[in-house]
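Participant: Output the structure for:
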Amino acid sequence: LPSVETLGSTTVICSDKTGTLTQNRMTVTHIYTDNVLVADDVVDTDAERLLVRIANLANDGKLSREGDRVQTLGDPTETALLDLGLKWGFYKDALDTEAPREAEIPFDSERKLMTTIHRDPSSGRLLVAVKGAMDEMLACCEQIHVRGQERALTDEDRERLNAAYLDMGGRALRVLAMAYKYIDALPAVVEPASVECGLTFVGMVGMIDPPREEVKVAVAECRAAGIRPVMITGDHKITATAIARSLGIMEEGNTVHTGVEVQSMSDDELRATAEHAAIFARVAPEHKVRIVKAFQERRNVVAMTGDGVNDAPALKLADIGVAMGITGTDVSKEAADVILTDDNFATIVSSVSEGRRIYDNLMKSIQFMLSTNLGEILVLFTAVICNMVTPLLPIHILWINLVTDSLPALALSVDPAARGIMRRKPIDPDQGILTRGFVIRIVLQSVLITALVLTAYHIGLRESIDVARTMTFAVLAFSQMTLIFSIRSGNENAFATLFSNGLLWGAILLVVVLMLGVMLIPALQSIFHVVSLTSTQWLWVGGLSMAAFVVSEIVKLFVRK
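Facilitator: The predicted model follows:
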């Protein structure tokens, strides 16, 4: 609950791209080989078949067979490559049998490469299959495979490949490069330095992970609510920018920065950069900690999403750490404050709205309790100062506190969100509960209750002290029941949301029934020391009780003007 309340104060949401902003359903749509970019099902060349074979060998995904149906299992990126293989007639399980894996170097966020080594039956040698990020891959390649031939990779080739890579990124494609080489035997130590070098570049695959349809609306809600959405991704900045623009995250004046740039910045430079940053691309988990800290040092309340083990420090540092419920690791869930069961950015925005609603309802309950209790205190204090006969007995005060105060206040906790709650600025976390405006409202409402209750007391005193106390007790209880509708609507017209909280109406109805029982049943009258009232006195009770609501609404009308 405290975490949801803190979400109401959030000013920056740092979100992963894959699975949170997008659907996490990767599909290969383009292949680049032989210096040509084509749709994945247009041409069947030797280079393309080699590329798809490497993509399936350097892959930890699995195939599941149910009769004639073949299903891919594993990471969305890897299953997309397996689906591509199935389209070309490559079956992962058959490939693993044909070319068994002898060794591997798993993917990590620093190298951004994955390498597997296989026994190749056709050559009798070992095939090194490598897939990964284009920037890192090119640095490891010395040859290029073009139209069935291997030749040296020239500077002109590198420029051409980089241009194609940027073009694919500009189409919002996630790009993976493929390369290979043959070796005669496993090195003594299988490590990147000895294996991921002297490679032959084959080509690239471009995958699309469609943005979630609801995210664009959620991003617009964020901006209306004064919240900055920031994309943090491992993808290239060109790809990230294309997706961010389509979702409305990237706007005029926003900037894009890479993990390498973050690494080279001082804390002061990063803090200055955070003012306009909308995207951090090619980011490693350790960069996220510095990014969160930079936003916090600019007095932001930061929500950070994460799913991996390495994301735990950033999740812990953020004001609200949000772990992924579907793809998140146990470590990330332990470090987070909130677990997102559907891994959806729109749900975070809904949680912000819920946090604001909880905060609003807490403030309504506090305002109601303080206004009514201060009103009781002022009534008794005035009686003492003016040397009046005590207008309320202890049993009256006990009843008011236990019944007429508590039941409606509890019902306020489930009040629906106010209209326009996501068009307000975030709650200032440094702002105390008792702000100047809040205190003024409480004082005015308590003075209003005091005036109405003492008016009832003096009207009843014309008959007797028992009638005066009975009318005082009744007006104090019933005026609270009418005033609560003005309190719950804030500065808005109470009639706009008069019937939106059924539980509140139920609580008030229960209080009214109990009060009428106390006022009308003889046995209870003697216990509570009240007497029967005349119809005229009941009209005074009703009129004075309604006056609390009417006067409060008139004051709000002038405030709005």
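Participant: Every contact and neighbour count from this point should use C-alpha atoms.
Facilitator: Will do.
Participant: Can you report how many residues neighbour residue 407?
Facilitator: Using other CA atoms under 10 Å, residue 407 has 18 other residues around it.
Participant: Scan this protein for its longest helix.
Facilitator: Using DSSP state H to assign secondary structure, the helix with the most residues in the chain is helix 345-385.
Participant: and that helix, what other elements does it pack with?
Facilitator: The elements that helix 345-385 packs onto, with contact taken as 3 or more CA pairs under 8 Å, 6 or more residues apart in numbering; DSSP states H and E, are helix 2-7, helix 213-224, helix 406-412, helix 436-461, helix 465-488.
Participant: Out of those helices, flag the one nearest residue 28.
Facilitator: Distance to residue 28, taken as CA to CA, is lowest for helix 213-224 among the helices and strands packed on helix 345-385, at 19.8 Å.
Participant: between that closest one and helix 345-385, how many degrees?
Facilitator: 40 degrees (axes from the mean of the first three to the mean of the last three CA atoms, to 10 degrees).
Participant: what does helix 213-224 rub up against?
Facilitator: The list of residues contacting helix 213-224 from outside it, by CA atoms under 8 Å, 6 or more residues apart in numbering, reads 21, 228-229, 246-249, 345-346, 349, 422-424.
Participant: Dead centre of this protein: give me the residue that sits there.
Facilitator: For the chain, the residue lying nearest the average C-alpha position, counting by CA atoms, centre = their mean, turns out to be residue 348 (2.1 Å).
Participant: That one: what's it in contact with?
Facilitator: residue 340 are the contacts of residue 348 under CA under 8 Å, 6+ apart.
Participant: gap between it and residue 510?
Facilitator: Look at residue 348 and residue 510: by CA to CA, to the nearest Å, they are 37 Å apart.
Participant: neighbours around residue 245, how many?
Facilitator: Residue 245 is surrounded by 14 other residues when neighbours are defined as other CA under 10 Å.
Participant: hang on, isn't residue 132 packed against residue 177?
Facilitator: Yes. Using CA atoms under 8 Å as the test, residue 132 is close enough to residue 177 to be in contact (5.5 Å).
Participant: follow-up on the earlier one: the longest helix of the chain: what's the following helix or strand?
Facilitator: Next in sequence after helix 345-385, counting helices and strands by DSSP states H and E, comes helix 394-399.
Participant: Need the residues that contact that following helix.
Facilitator: Residues from elsewhere that reach helix 394-399 (CA under 8 Å, 6+ apart): 376, 473, 528.
Participant: The structure of the following sequence is requested for comparison with the preceding one:
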Amino acid sequence: MGEVISLKKIGKTSRNYAQAELAQLYQKFETQPHGLTSAQAAARLQRFGPNTIQRTKKQSQFKQFLKNFTSLMAILLWISGLVAILTNTIELGIAIWCVNLINGCFSYYQQHAAQKATDSMLAMLPVFTQVYRDGQLQQLNATEIVPGDVFSIQAGDSVPVDARLLSATTFQVDESALTGESVPESKDVLYEPGEGQFAETNMIYAGTAAVSGKATALVLATGMQTEFGKIAALTHQQKKTLSPLQRELNRLTKQLSLIAFSIGIVFFIAALFFVHYTAAKAFIFALGLVVAFIPEGLLPTVTLSLAQGVKRMAKKHALVKELNSIETLGETTVICSDKTGTLTQNQMTITHVWTPLHDYQVTGQGYQINGKIMLDNQPLASATTSELEKLLLTAALDNDTKLELNQQDQSKNKLIGTPTEGALCALVGKAGIKLHTLQQKYPRLKEFPFDSRRKRMTTVHQTTNKTYLVLVKGALSDLLPKCTHLQFKEQAIPLDETHKRKINTANQDFAAQGLRSLGFAYKEISQDQVNLNELTLDAAESGLTFLGLTAMTDPPRPEAYKAVEMCRQAHIKIIMVTGDSPLTAKSVAQKIGITASEPRIVTGAELEKMSTDELSHALSGEIIFARVAPEQKYRIVSTLQDQGEIVAATGDGVNDAPALKKADIGVAMGKMGTDVAKDAADIILTDDNFASIVAAVEEGRAVYSNIQKFLLYILNSNVPEAVPSLLFLFSRGAIPLPLTVMQILTVDLGTDMLPALGLGSERAEPNVMQQPPRARDAHLLRRSIIWKAFGWYGLVASAVSALAYFFVNIQAGWPQQVLAASGPIYKEATTMTLAAIVFCQIAAVMNCRTQKESVFRIGLFSNHQILIGIIFEVALLSILIYTPILQEAFNTGAIGWQEWCMLLLIPIPLFLIEELRKMFSRKFFN
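Facilitator: Have a look, this model is predicted:
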């Protein structure tokens, strides 16, 4: 990796290069204006390596495989199985190990499948670049570029390196991947610092893209030495800690292990002193209870729950790289969201056209052919507004955007140019004006390209009445001083101070709404009075007639409104963290509902001066961060985590990657996102849809809820498994053991497994997104679960199973006859105890499907996996009861139709009683 990159170093080298003299740079890089020779380039390729971005180093497949067998729960199961084998209960040990093996292989398969899908998305840098070698322009693979090369770039090309401009013609670059700024930066050979990081006018950076004009540039850095690469290196340094779910499962394992071994010790001592077992026999007896309280099915259920969530998310265009990411997102309390491309469409759209007569509202979004511009609720075609027609004429002709046609599918026609000029073309199209027809009618004769100093673009066109038409567009502050007249209806009138105040007020109103405005002006020059070849810039841009303004924005994604509202209902705070301007950020945040009141807006410059305590205090209220640098996004996420928040960070640019890696859950955009962002993230949205995050939150909450349901289910069966042993012990052996160790294992590793796994696939309850995220101090094994499992479900099941045991003995003559300790009656009695527990578990698995909601509302038969599990456990029970060889192994005996009638009646009242309890709970405790 080389040297460790400091957060503070990012961007500093580029600023030094931007201010250096070109002669110094040529000397430093031992190159010339026409580039390197092939020999020089080959030597440097050996020295600096290929122009590629290194990905995060990943564990070997073997280590990833072993990792699934070394969790705390897995280790406990390995030990339990070994102890069982050493104590001669070989069947028990093999069964536990098989569960562990199956679960580990299943987990590895799910993780490997997710990683494989992610790897297939990687496509880092452009394939080819025009580079000067041996004085000739050659097309080379971008990986072969070296420092000191000189290359050519034009609109539509990606920038493969960090470089200093040598020449530039109307050159603009989209730097949103680095800065989050949605509007392209104008670039020129002359140095100006610009606003924010990476804004030097004479520098271009890897990971960005040219959107207009053309340029040549000197390569200063390649690969991991670029600013793009430095941020990637910073991202790679971040170590992922255990997820909240992993930490909670470890805690749960310790708790259940403590309970199990404590019970084992108690029963071991009791067996020695109450029924005078030998130490070896007492140990086997206690071991059965220890195993009964260890949830062998916990890991398979967790894995299945996560895997089911992953599959459902894949259908909703979210690629999950690690299974635990789903559950972590369900715990999220704060989402730090990028703006451009995440909450917005990353597509500039004109919303208003302002002239001295009217403020026209543009309807529709995006590039629509059939859209109309509305004037006082009337289509433009019915209005006679000369100033609007001239403004649209200027927007169409004073424009370098080109349309790349797709002959097979016109909906896939591509505009090549800046987003601003593309929005102007869409505006003209919405008015029903044919761009190509206008260009033919008014051919361009001369142009004065846009540059960052004068902030204007001017073109000169031929007309049919022996005049030249001069069209100008640009920033109002620079354009208005060049105007002497104002277009009012069909005539030009002198531009006075009153008019200027009105124009500036309109411009300020648009700015207050977070809209970007652009001014338009024109003039006509007689061909007899001017020699076009001698027309200067100053002459062309003087004495202009002002036409009006357009106001544009990067509109929010339509689905973002509902997604933000769902986050608000789910008590999840959204903080916008963007490289865009404060006003634009505030406008978008208020429009889609992220902030309801006047939020505090903190810029990167302000954040730089804030202490940690000041930042923590600011984060407690409604806040927006604008013009922030990568290290500042990282700092915001870190501070939130220090406050105890579970943080999800979203983004698409390389500038987002450190924060994505640092966050508890990183969410990258799949379409517009850079590969560094995708590599750092835990989840990739293949449709760049912010709403998919909300769907993932719902899935995550469902996963955690399902784990709790499973926990309740298995703990419920532990009580009726333990009570028969208590009867045996406290009666000092007068009541023969109603349930054997192998029968306990039949429930834990046999009949309970499939229904429990079915609970892992249960969908989220209807009100899950109306609940706040679980508290950080809340745990899987809650008091409510313990009470419900031991004090309600468990006690009822214990009573029913004990009743079933005595039912058989009563039929055989008890209490007149002594309870049988062996023989057919004893086997039939223990079989009924086992069967009663199984049928109580049928009711329990249906009851555990919801916490408060009625099972009838979600659908009594909607979970097919649970239904299959119930059929399986009844079938397995029947096989154990009626198969002679298994009767001997599991101490079971055949039962008659009266017993079956009793068993079939057990689940119905248990299920209905719980439904009544839930109804009471909804009515009085909601």
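Participant: corresponding residue for residue 465 of structure 1 in structure 2?
Facilitator: The criterion is TM-score structural alignment: under it, residue 465 of structure 1 has residue 826 as its aligned partner in structure 2.
Participant: May I have the distance across stretch 272-281 of structure 2, first residue to last?
Facilitator: End-to-end span of stretch 272-281 of structure 2 (CA to CA): 9 Å.
Participant: what stretch of structure 1 does that stretch fall on?
Facilitator: When structure 1 is aligned by TM-score structural alignment, stretch 272-281 of structure 2 has no counterpart there.
Participant: Check the spacing between residue 438 of structure 2 and residue 793 of structure 2 real quick.
Facilitator: From residue 438 of structure 2 to residue 793 of structure 2 the distance is 79 Å (CA to CA).
Participant: quick one: which of the two has more around it?
Facilitator: Set residue 438 of structure 2 next to residue 793 and count neighbours by other CA under 10 Å: residue 793 wins out with 25 against 13.
Participant: so what's the more buried one closest to, chain neighbours aside?
Facilitator: residue 716 (5.8 Å; CA to CA, 6 or more residues apart in numbering).
Participant: who touches that neighbour in this structure?
Facilitator: Residue 716 of structure 2 makes contacts with 788, 789, 790, 793, 794, 797, 844, as judged by CA under 8 Å, 6+ apart.
Participant: Over to residue 910 of structure 2?
Facilitator: For residue 910 of structure 2, the residues meeting the contact criterion (CA under 8 Å, 6+ apart) are 840, 843, 844.
Participant: quick one: which of the residues you listed is most hemmed in?
Facilitator: For the contacts of residue 910 of structure 2, neighbours tallied by other CA under 10 Å; top is residue 840, 28 neighbours.
Participant: circling back to that earlier point, packed most tightly, which of the helices and strands packed on helix 345-385 of structure 1 would that be?
Facilitator: Burial among those, expressed as mean neighbours by mean count of other CA atoms under 10 Å, is greatest for helix 465-488, which shows a mean of 24.
Participant: For residue 386 of structure 2, the count of nearby residues, please.
Facilitator: For residue 386 of structure 2, the count of nearby residues is 15 (other CA under 10 Å).
Participant: Next: residue 308 of structure 2.
Facilitator: For residue 308 of structure 2, the count of nearby residues is 19 (other CA under 10 Å).
Participant: Leaving out sequence neighbours, find the closest residue to it.
Facilitator: Counting by CA to CA, 6+ apart, the residue nearest residue 308 of structure 2 is residue 761, at 6.1 Å.
Participant: for residue 540 of structure 2, same thing?
Facilitator: Closest residue to residue 540 of structure 2 in three dimensions, ignoring its sequence neighbours and counting by CA to CA, 6+ apart: residue 470, at 6.9 Å.
Participant: The one you found contacts residue 457, correct?
Facilitator: No. Assessed by CA under 8 Å, residue 470 of structure 2 is found out of contact with residue 457, at 10.6 Å.
Participant: hmm, back to that, need the contact list for the residue nearest to residue 308 of structure 2.
Facilitator: 304, 305, 308, 706, 863, 865.
Participant: Please give the three-state secondary structure assignment for the closest residue to residue 375 of structure 2 other than its chain neighbours.
Facilitator: Setting aside the residues directly before and after it, residue 375 of structure 2 is nearest to residue 360 in space (CA to CA, 6+ apart), at 5.6 Å. State at residue 360 of structure 2, reduced to three classes by DSSP: H, G, I helix; E, B strand; the rest coil: strand.
Participant: quick one: residue 360 of structure 2 and residue 679 of structure 2, what's the gap?
Facilitator: Distance from residue 360 of structure 2 to residue 679 of structure 2, counting by CA to CA: 45 Å.
Participant: cool, residue 514 of structure 2 as well?
Facilitator: Relative to residue 679 of structure 2, residue 514 of structure 2 is positioned 32 Å away (criterion: CA to CA).
Participant: picking that back up, show me what the residue nearest to residue 793 of structure 2 lines up with in structure 1.
Facilitator: Residue correspondence to structure 1 (TM-score structural alignment): residue 716 of structure 2 is matched to residue 371.
Participant: Number of residues surrounding the nearest residue to residue 858 of structure 2 once chain neighbours are set aside?
Facilitator: With CA to CA, 6+ apart as the measure, residue 765 is the residue that lies nearest to residue 858 of structure 2, at 7.7 Å, once sequence neighbours are left out. The burial metric for residue 765 of structure 2, expressed as a neighbour count using other CA under 10 Å, is 20.
Participant: ok so residue 765 of structure 2 is a helix residue?
Facilitator: No. In this structure, residue 765 of structure 2 is coil, not part of a helix, as judged by three-state DSSP.
Participant: ok, now which ones touch it?
Facilitator: Residue 765 of structure 2 makes contact with 702, 850, 853, 858 under the criterion CA under 8 Å, 6+ apart.
Participant: Tell me the most packed of the residues you listed, by neighbour count.
Facilitator: Using other CA under 10 Å as the contact criterion, the top neighbour count among those goes to residue 702, which has 26 neighbours.
Participant: that older thread, so between residue 360 and residue 679 of structure 2, which is more surrounded?
Facilitator: Here residue 360 of structure 2 and residue 679 are set side by side on neighbour count (other CA under 10 Å), and the busier one is residue 679, at 24 against 19.
Participant: how about the more buried one, what's its match in structure 1?
Facilitator: Using TM-score structural alignment to pair residues, one finds that residue 679 of structure 2 aligns to residue 334 in structure 1.
Participant: Nice, that's everything, thank you.
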